[in-house]
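1. Have a look at this prediction, sequence included:
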Amino acid sequence: MSSPPSSRIRWRRGEVTALGRGGHDSLELTVAVPEDGEVRALAYPSLVGVPQVGDTVLLNTTAWAQNLGTGGYALVVAVPDRLPADPTGPGHLVKARYTPLQVTVQGVDEQDTEHHATMAEADSLDGMPVVVADLHSALPAVLIGALATDPDLKVAYVMTDGGALAAGFSRTIDALHKSLAGVVTVGQAFGGDVEAVTVHTGLLAARHVLGADLAIVTQGPGNLGTGTPWGFSGVAAGEACNAVTVLGGVPVGALRISDADPRPRHRGVSHHSLTAFGRVALGGVTLVAPRGLGSELGSQVDEDLAGQPARNPVVWVDTDGLEDALSLSPVPLRTMGRGMPEERAYFLAAAAAGRYAALAVPVDADGAAEPAP
């Protein structure tokens, strides 16, 4: 008789000793675990209820034990002695499908929603610009660049499922929520203001349900990369560009640029951008490079982008005023553990993409952004 397979989850049971920061759908905890001592933990109240001091909680400590940066929490799987009430609201979309933690949500594109008729007829983005980025950390800079250019624009965020699946994990979303028309979680991601099955319906929902003038697409927090040419979750950025093209939108690429990353593959224009936009986005994407990088890095970026296919025009955008706008960000600007001073080029590139997209929003005869139908 063969032995049973070993667990792929590091399970622990502990007692909540303190409550910490709460977000839109997240609550930080300190949990005393006999085997591990004091553990930093995170609960999603919409899934497990609201833990209290003294509660026994069941934890998944797999990521915590690996000391991961973005995802280094123990995650509360259940509060077994005080289970939340059964769900009573509408919704038939199952996300995190066929895992022990699958969750049911109401999708904007399912039959029982008030938006089903709109989504059934929607087939075009009507020329809406969509900024596509590799990393979640680009989101605030893109938004700042867009709103610094036109503060009246309605901007939606479409969160894909390459990183964290729970929108509640993102402190960035919490900080930016009042500046966004809404958050759409697509694929296996969940917890947005609007849920959608695919990137395509997510984009259409951003335009026709949230009334967005402009959308930003990127994965949730936590990029996965392997140091191989194709083994990184940001490949999906190219597929998102294809969805924008198919739906009659204008894809705009936010380049991942760095002169601070110690890894050669990410210096200048990252191979993630060159691969996703240059080899996966077959319908073409406008690549935005920021002016003001300095002669050495600017020349490197120019050289890196020279090999892009003809379908990907490169546009250098003026960045006057963008650094001042970025300095007022409501959320700390950090990527790969580095902030704005070290990664100035990265955040400036994302803001420049937001500026370019804002200037590309279709306008009506009175000079206002075209409203969604």
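-> Here it is on my side, so go on.
2. from here on, contacts and neighbour counts on C-alpha atoms
-> Will do.
3. could you say what helices and strands the longest helix seen in the chain packs with?
-> Longest helix in the chain, counting residues (DSSP state H): helix 344-359. Helices and strands touching helix 344-359, by 3 or more Cα pairs under 8 Å, 6 or more residues apart in numbering; DSSP states H and E, are strand 129-132, helix 139-149, strand 250-254, strand 257-258, strand 286-290, helix 322-327.
4. Figure out which of those is closest to residue 46.
-> Taking Cα to Cα, helix 139-149 is the member of the helices and strands packed on helix 344-359 nearest to residue 46, at 24.3 Å.
5. Touching the closest one from outside, list them.
-> 131, 133, 153, 155, 172, 176, 216, 218, 254, 322, 325-326, 329, 331, 333, 347-348, 350-359 (Cα atoms under 8 Å, 6 or more residues apart in numbering).
6. again, only using 7 Å
-> Applying Cα atoms under 7 Å, 6 or more residues apart in numbering, the contact partners of helix 139-149 are 153, 322, 325-326, 347, 350-355, 357-358.
7. What of stretch 301-313?
-> So stretch 301-313 is contacted by 268, 269, 278, 284, 285, 286, 287 (Cα under 7 Å, 6+ apart).
8. what about it, start to end distance?
-> This stretch, stretch 301-313, spans 14 Å end to end (Cα to Cα, to the nearest Å).
9. Quick one: distance of it to the chain centre.
-> 25 Å (Cα atoms, centre = their mean, to the nearest Å).
10. Burial check on residue 61, number of neighbours?
-> 22 (other Cα atoms under 10 Å).
11. what's it in contact with, if anything?
-> 10, 11, 12, 74, 75.
12. Of these, which is the most crowded?
-> residue 74 (26 neighbours).
13. residues in contact with it?
-> 39, 40, 41, 42, 59, 60, 61, 63, 64.
14. If we use 10 Å, what do you get?
-> 10-12, 28-31, 39-43, 58-65 (Cα atoms under 10 Å, 6 or more residues apart in numbering).
15. again with residue 247
-> 122, 123, 124, 125, 126, 127, 128, 200, 201, 203, 204, 241.
16. So which of those residues sit within strands?
-> Of those, none are assigned to strands by DSSP state E.
17. From the contacts of residue 74, keep the buried residues only.
-> Using 16 or more other Cα atoms under 10 Å as the burial test, those include 12, 28-31, 39-43, 58-64 as buried.
18. circling back: show me the contacts of residue 74 that map onto helices.
-> 62, 63, 64, 65.
19. Isn't the third one up against residue 38?
-> No: taking contacts as Cα atoms under 10 Å, residue 64 lies outside contact range of residue 38: 11.6 Å.
20. Most widely separated two among the contacts of residue 247?
-> 122 and 241, at 18.4 Å, using Cα to Cα across the contacts of residue 247.
21. which one of the two has more residues nearby?
-> residue 241 (31 against 17).
22. Which positions in the longest helix of the chain come out as buried?
-> 344-358.
23. Over to stretch 206-223?
-> 206-223.
24. Second structure follows, compare the two:
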Amino acid sequence: MMWRKGTVLSLGKAWGEAMECRVKIDGETEAKALAYTSLVGRPEVGDTVLLSAAAAARKLGTGGYLMIVAIPERLPADPEPAPGHIVKARYTPLQYMTMGADEQESPWHDALRDADSLDGMPVIVADLHSAVPAVVAAIRARKPEAKIAYIMDDGGALPVWFSQICARLTELGHILGTITARQAFGGELETVNIHTALLAAHLVWDADVAVVSQGPGNLGTGTKWGFSGTAVGEAINAVNTLEGEAIALLRMSSADARDRHFGLSHHSVTSLSRVALSPALCAVPEFAEQDELSGLISEPVRGLLGSQLTRLFECERLTRCDISTAGLTRALQDSPVKLSTMGRGLEADPLAFLAAGVAGYAACELF
């Protein structure tokens, strides 16, 4: 933990429960900071703030932000008494108390108490948070009135408030909102685990389709098993346990400089063939000649991808579903949220977004 004391110089953009600030640290250096207003209150120019600086100092995945931990001279008032006894980020200094959709004080407790089935609801399971807006854009291109629930697991960011994607898609009504599962928090619905999150999407929101991924800031160590995306396999097991239809979004890239992620990522291979112990439908892009982005996928990339997919589908639990990319370029370009993965946009890494889009197309065939 690296502590810093700063002074708020100016306020920047805000989305949902997040607000950017410009701060001066220890009276010298200026830096960008982020406040979660539900936790620490709303910063004002001139405020003294306590900051967590370790991740920013190491240039890790916090978007370059120092995080505001407290505004000590102007603490927010205690919230009004409200139901709920679920604690997220438990036993950390910023543990957050909320009401879980599945807990005893919830108005949905009776509906969820004995719930045990998704009744075939399709669930798209993705590794990266950046795939979510591409999936949503593809679904809405085929079915504009689709009711889409997003479930954020705790493999990346814990507060959903960090995600500008979720804030914007919810504001526009393109998704019903976010359900935060396990230690993740801040969603329109909160749940104890991925199972109750799926059931809440089905029974509380009556969703047509759910999309599951970790939040921003996935973790990987460059080892076979050391990555947070193993949760993909666990989520697929949960979907099948609850009688849903699991659709695996294959993580692909035509631009990643790392061999383990070029073409078909080893994250998808490991999660689907080793962690998932139950079936999944795997949407594979079938590159349409008239699709602009598909034309950017070179023959060498297509050849490599073909051999990688052949090996993947040696796993008999996985069902290959080739989906045409026709119309995807326009659907993805029309996304109200800027599409970017690892800093690369649509034309820089078209395969990543085509893979996400065909997963959305595949789900549309199931509701």
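-> Cool, the structure landed. Because the structure is a prediction, the values reported are computed rather than measured.
25. that older thread, quick one: which of the ones in helices among the contacts of residue 74 of structure 1 is nearest to residue 20 of structure 1?
-> For those, the nearest to residue 20 of structure 1 is residue 64 (16.9 Å; Cα to Cα).
26. any idea what sits nearest the closest one, other than its immediate chain neighbours?
-> Counting by Cα to Cα, 6 or more residues apart in numbering, residue 72 is the residue found nearest to residue 64 of structure 1 once chain neighbours are left out, at 4.4 Å.
27. That neighbour reaches residue 60, doesn't it?
-> No: counting by Cα under 10 Å, residue 72 of structure 1 sits too far from residue 60 to count as a contact (11.0 Å).
28. Now the common contact residues for those two.
-> Common neighbours of residue 72 of structure 1 and residue 60 (Cα under 10 Å, 6+ apart) are residue 41.
29. quick one, what contacts residue 108 of structure 2?
-> 100, 101, 102, 200, 203, 204.
30. roughly how far apart are the counterpart of the third one in structure 1 and residue 155 of structure 1?
-> Residue mapping for residue 102 of structure 2 onto structure 1 gives residue 109, with TM-score structural alignment as the criterion. According to Cα to Cα, residue 109 of structure 1 stands 20 Å off from residue 155 of structure 1.
31. do residue 265 of structure 1 as well
-> Distance from residue 265 of structure 1 to residue 155 of structure 1, by Cα to Cα: 32 Å.
32. If you count surrounding residues, which of the two has more?
-> Neighbours per residue (other Cα under 10 Å) separate residue 265 of structure 1 from residue 155, with residue 155 holding more: 26 against 14.
33. Translate the more buried one into the numbering of structure 2.
-> So, by TM-score structural alignment, residue 155 of structure 1 is matched to residue 148.
34. Return the residues in contact with its match.
-> Applying Cα under 10 Å, 6+ apart, the residues near residue 148 of structure 2 are 123, 136, 139-140, 173-178, 201, 205-211.
35. ok, those residues in structure 1: which stay?
-> Using both residues aligned by TM-score structural alignment, their matches' Cα atoms under 10 Å, structure 1 keeps these contacts from the contacts of residue 148 of structure 2: 123, 136, 139-140, 174-178, 201, 205-211.
36. From those residues, which land in strands?
-> Short answer: these in strands (DSSP E) are 123, 177, 178, 209, 210, 211.
37. Check these and tell me the two furthest apart.
-> 123 and 177, at 15.2 Å, using Cα to Cα across those.
38. These two: which has the busier surroundings?
-> residue 123 (31 against 23).
39. residue in structure 1 matching that one?
-> Using TM-score structural alignment, the partner of residue 123 of structure 2 in structure 1 is residue 130.
40. nearest to residue 295 of structure 1, of the ones in helices among the contacts of residue 74 of structure 1?
-> residue 63 (41.1 Å).
41. Tell me who's in contact with that closest one.
-> So residue 63 of structure 1 contacts 9, 10, 69, 70, 71, 72, 73, 74, 75 (Cα under 10 Å, 6+ apart).
42. next one: residue 12 of structure 2
-> 19, 20, 21, 22, 32, 33, 34.
43. Can you check my assumption that it lies in a strand?
-> Yes: checked against DSSP: H, G, I helix; E, B strand; the rest coil, residue 12 of structure 2 lies within a strand.
44. What's the separation between the alignment partner in structure 1 of residue 185 of structure 2 and residue 170 of structure 1?
-> Counting by TM-score structural alignment, residue 185 of structure 2 corresponds to residue 190 in structure 1. Separation of residue 190 of structure 1 from residue 170 of structure 1 (Cα to Cα): 12 Å.
45. These two: who's more crowded?
-> residue 190 (28 against 20).
46. Helices of the stretch 51-200 of structure 1, start to end?
-> 62-65, 116-121, 139-149, 171-176, 199-208 (DSSP state H, counting those that start in this stretch).
47. ok, average deviation of the third one from structure 2?
-> Pointing back at helix 139-149 of structure 1 there. Helix 139-149 of structure 1, aligned to structure 2 and superposed, deviates on average by 0.9 Å (mean Cα distance after the TM-score superposition for structure 1).
48. what do you get for the second one?
-> On the superposed models, the aligned residues of structure 2 are on average 0.9 Å from helix 116-121 of structure 1, with distances taken as mean Cα distance after the TM-score superposition for structure 1.
49. List the residues that contact the residue most central in space within structure 2.
-> In structure 2, the residue lying closest to the centroid (Cα atoms, centre = their mean) is residue 129, at 3.3 Å. Contact analysis of residue 129 of structure 2 by Cα under 10 Å, 6+ apart lists 152, 156-157, 163, 165-166, 212-218, 341.
50. Name the residues of stretch 303-315 of structure 2 that are buried.
-> For stretch 303-315 of structure 2, burial by neighbour count (16+ other Cα under 10 Å) applies to 305, 308, 309, 312, 313.
51. what do you get for stretch 262-275 of structure 1?
-> Quick answer for stretch 262-275 of structure 1 (16+ other Cα under 10 Å): 266, 267, 268, 269, 270, 271, 272, 273, 274, 275.
52. go on, stretch 171-191 of structure 2?
-> Buried-residue list, stretch 171-191 of structure 2, by 16+ other Cα under 10 Å: 174-187, 189-191.
53. Please report how far residue 247 of structure 1 lies from residue 146 of structure 1.
-> 22 Å.
54. residues in structure 2 aligned with the longest helix of structure 1?
-> Going by TM-score structural alignment, helix 344-359 of structure 1 lines up with residues 350-365 of structure 2.
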